[in-house]
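In: Have a look; sequence and predicted model below, questions after that.
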Amino acid sequence: MDPRFITPANNHSEAVVDESSNQKGRYGADFIDFLSVLHQFNCERLIERKVPGTLPFQVLTSKVVDFVFHICSRMNLPTEVKYVALEIFDRFCVHHFTDLWEHTCEVSCDEYQQMKVWKRITSRSQKQALLRAISSIQIASKFVLQSNCLTVKDVQEYLNKWGHAYNLHSIHLSEIRVFSTIGCKVPLYSMFDFTRTFLEGLQYWSDVDELYPTCEKVLEVAFLQRDEIYLRFFWMGTSRWHHSRQERLQFAEIEVNNLFFGASIVVCSVYIHQLEGLGPNEASRILSELSHISSSDITALAVVIAQLISGTRTVRFKACE
């Protein structure tokens, strides 16, 4: 982590795993194997999301996230689908607009002409955003549900219901466009998988079955308020609300770290639910070992999420221990 973004609670330490405290034999072999897979996936994701000239999650505003959540709910799709769909849509937009900008620069060297072409191209892309988002949901449903996925006909019926007249061919072409733009690679694991895995890890220490519904709700809020969450977290590390684009780029690695975000969401859920037998500080310590993220940073981000949910700045985890 960049030292400028280390939280006050972790001002003199980096994320270090104490192997001696990682009690061998406590966790099942399958769990450890899958956790290793998530670590590898997270590392690869950190590299893949570093697209020059772009910032992560710029298109995933609260309005866009809420729209995807709403569509998935109306179509009775599993919870996992909406998080895979958001990842697909965000990746599509990053690569799509990068390609469009490169095309714009090739059209003319004149800055005025470039901006003129750029406005025309982006205006057309904005009109297609609804269909692209639904195509992302369609691809995600195929990945999660396979044979019971969202069909082209399902998409057309939904769009027609809301006054959007797309034929089956256009919907099919949109799906192909989104899929090809992301390199025909659907992210294997979403934030849903990370939070579920961490909950399973806590299950080896205490009964956390009743925590699952709470964690799902916290995960939803965290996605809807992602920008505000990381803005406040940035302030905790720098005592500044405003940051330059360069600082934003440096901070981006923290934002795309699913292990960090997932662990913090679970710890926040423990605090909110007030689980018997397991407090948030202990949960943070356990998840620190599993995620290789310092417990103080996990706690700090969890506090920010809890503050947003509770509407107060007086969250203190020690009260639940």
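Out: Nice, I can see it.

In: drop to CA atoms for contacts and neighbour counts, all remaining ones
Out: Fine.

In: what comes into contact with the helix or strand harbouring residue 38?
Out: Assigned by DSSP states H and E, residue 38 belongs to helix 29-48. The contact list for helix 29-48, computed with C-alpha atoms under 8 Å, 6 or more residues apart in numbering, reads 189, 194, 197, 201, 253, 256-259, 290-291.

In: Included below, for side-by-side comparison, is a second structure:
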Amino acid sequence: MPNFPCLRGLELYQLFMERDIFASPVEPLFNHDNALEKDILQDWLINLAKKNARNINESHPQQGLFKQINAVETIMYAAEKLRIAQEAKYLAIELFDRFLYNHVHDLHDHVLKLPMKRQIKEWQKIQDSVSNQVLLRVVSCCQIASKLTSHYKAFLFQVVSINRAKRFLRDCGYRYASESLLQSELRVLKTLKFQVTEPTPIVYIETMLEILGCNNSKAEVKTYYFVATKLLDLLYLKYHAFYKILFEVTSSSRSQSTEQKKKFQKVKADQLLLAAAVIGAAAFMVQQDKADEMIEEMSRITRISQNDIIDFTSVLIQLVEEE
């Protein structure tokens, strides 16, 4: 592992500034008396790995294009105000990125079918309209995500109703009729062809931590989880900077050829690798002397090489150090 200083005590508290990381988070209940059987966990991980492999194969160069820092900050702010679950927050980010890419692509195809002299003017109108509707689309993604994660305890997190969505938008200076919110939610769903149930990185993280806890009863999985969510927040906020640094570290190059971009896109789409590395970074920050052991365990669980996990983990810790 790289020789980064281990953040402890006051330093770690100041980094996250929310609450003592050694307090057990409300969800999930790792290695609880009612925890899943090992065979079920294994089957669940295999299923996630298959989905991950499919997503890697279907990845495209523009994936993640709209995970810009201002968009991610807006979604995180909306998620907090709308009180949606942790998983719903990450799902909303993924939905927004996929929706906006497909939405803009569809609109661009529409403009190209117009007479040449109308294209520039029409495209400018569309750009303005898309910009003006960004917050509305963010709320729609939060609404959909909240419904898909409604298994969380009702007194903690709630499905985002039309009225709650309207109040949030009104507080932000926007007034929309209920019909407009319904139409926006339907637009997002149709644009994504109703394919909105893909697992997010937090699902991979939770599953792997549950397995880790079963394999190693001394692992601080609850603490790792809380730190991991903060690292995942940072990774989303620094998405493009992170993968730029990762490419430079792994390829020893600052520029990407077309072929390199294509290969590296598969790395960006690999959520199993991301989850393993986030857990490795969390372990490093909580118990530096246990980090190598935890990364080795992540490698055994995922069948991903330790070197790949370490490369990813090192860049993530570097981002923390720069904050």
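Out: Received it, and whenever you're ready, just let me know what you need. Remember, predicted model here, so these are calculated numbers, not experimental data.

In: So which bit of the first structure is stretch 100-107 of the second structure matched to?
Out: Taken onto the first structure by TM-score structural alignment, stretch 100-107 of the second structure occupies residues 93-100 there.

In: mean shift between that stretch and the second structure?
Out: Taken over the aligned residues, the distance from stretch 93-100 of the first structure to the second structure averages 1.2 Å (mean C-alpha distance after the TM-score superposition for the first structure).

In: three-state assignment of residue 304 of the second structure?
Out: Assigned with DSSP: H, G, I helix; E, B strand; the rest coil, residue 304 of the second structure falls in the coil class.

In: on that earlier part again, hmm, which two among the contacts of helix 29-48 of the first structure are most spread apart?
Out: Taking C-alpha to C-alpha, the two most distant members of the contacts of helix 29-48 of the first structure are 201 and 253; they sit 24.5 Å apart.

In: Pull out the buried positions in stretch 171-183 of the second structure.
Out: Going by neighbour count (16 or more other C-alpha atoms under 10 Å), the buried part of stretch 171-183 of the second structure is residue 181.

In: tell me how far it is from the chain's mean position?
Out: Taking C-alpha atoms, centre = their mean, to the nearest Å, one finds stretch 171-183 of the second structure lying 26 Å from the centre of the chain it belongs to.

In: Could you tell me where that stretch falls in the first structure?
Out: The aligned range for stretch 171-183 of the second structure is 161-173, by TM-score structural alignment.

In: Contacts for the matching stretch, please.
Out: With C-alpha under 8 Å, 6+ apart as the test, stretch 161-173 of the first structure has contacts from 131, 135, 152-153, 155-156, 159-160.

In: so how far is the first residue of it from its last?
Out: In stretch 161-173 of the first structure, first residue to last residue: 20 Å (C-alpha to C-alpha, to the nearest Å).

In: Residue 117 of the second structure - how many residues pack around it?
Out: Residues near residue 117 of the second structure, counting by other C-alpha atoms under 10 Å, number 8.

In: what's the distance between it and residue 111 of the second structure?
Out: Here residue 117 of the second structure is placed at a distance of 11 Å from residue 111 of the second structure (C-alpha to C-alpha).

In: can you check residue 289 of the second structure too?
Out: 58 Å.

In: Comparing those two, which shows the higher neighbour count?
Out: For residue 289 of the second structure versus residue 111, neighbours defined as other C-alpha under 10 Å are more numerous around residue 111 (17 against 12).

In: Please report how far that one lies from residue 97 of the second structure.
Out: Separation of residue 111 of the second structure from residue 97 of the second structure (C-alpha to C-alpha): 21 Å.

In: before we move on, what about residue 316 of the second structure?
Out: In this view, residue 316 of the second structure and residue 97 of the second structure are 21 Å apart by C-alpha to C-alpha.

In: which one of these two has more residues nearby?
Out: The neighbour count for residue 316 of the second structure versus residue 97, taken as other C-alpha under 10 Å, is higher for residue 316 (26 against 23).

In: what's the counterpart of that one in the first structure?
Out: When the first structure is aligned by TM-score structural alignment, residue 316 of the second structure is paired with residue 305.

In: can you check residue 49 of the second structure too?
Out: For residue 49 of the second structure, the residue aligned by TM-score structural alignment is residue 39.

In: before we move on, back to that, just give me the mean distance for the particular helix or strand that has the match of residue 316 of the second structure in it relative to the second structure.
Out: Following DSSP H and E, one finds residue 305 of the first structure within helix 295-310. Superposing on the second structure and averaging over aligned pairs (mean C-alpha distance after the TM-score superposition for the first structure), helix 295-310 of the first structure comes out at 0.6 Å.

In: to the chain's geometric centre, what's the distance from that helix?
Out: 16 Å.

In: again, but for stretch 94-104 of the first structure
Out: On C-alpha atoms, centre = their mean, the centre of stretch 94-104 of the first structure falls 23 Å from that of its chain.

In: would you list every one of the helices in the stretch 151-300 of the second structure?
Out: For the stretch 151-300 of the second structure, the helices defined by DSSP state H, counting those that start in this stretch occupy 162-171, 178-191, 201-215, 221-237, 239-251, 258-268, 271-286, 291-302.

In: With respect to residue 131 of the second structure, which of the ones you listed lies nearest?
Out: With respect to residue 131 of the second structure, and counting by C-alpha to C-alpha, the nearest of the helices of the stretch 151-300 of the second structure is helix 178-191 at 14.1 Å.

In: now the closest one and helix 162-171, what's the angle there?
Out: Relative orientation of helix 178-191 of the second structure and helix 162-171, computed by axes from the mean of the first three to the mean of the last three C-alpha atoms, to 10 degrees: 100 degrees.

In: Over in the second structure, tell me which residue corresponds to residue 264 of the first structure.
Out: Aligned by TM-score structural alignment, residue 264 of the first structure pairs with residue 277 of the second structure.

In: can you tell me which residues contact that match?
Out: Residues in contact with residue 277 of the second structure, defined by C-alpha under 8 Å, 6+ apart, are 295, 309-310, 312-313.
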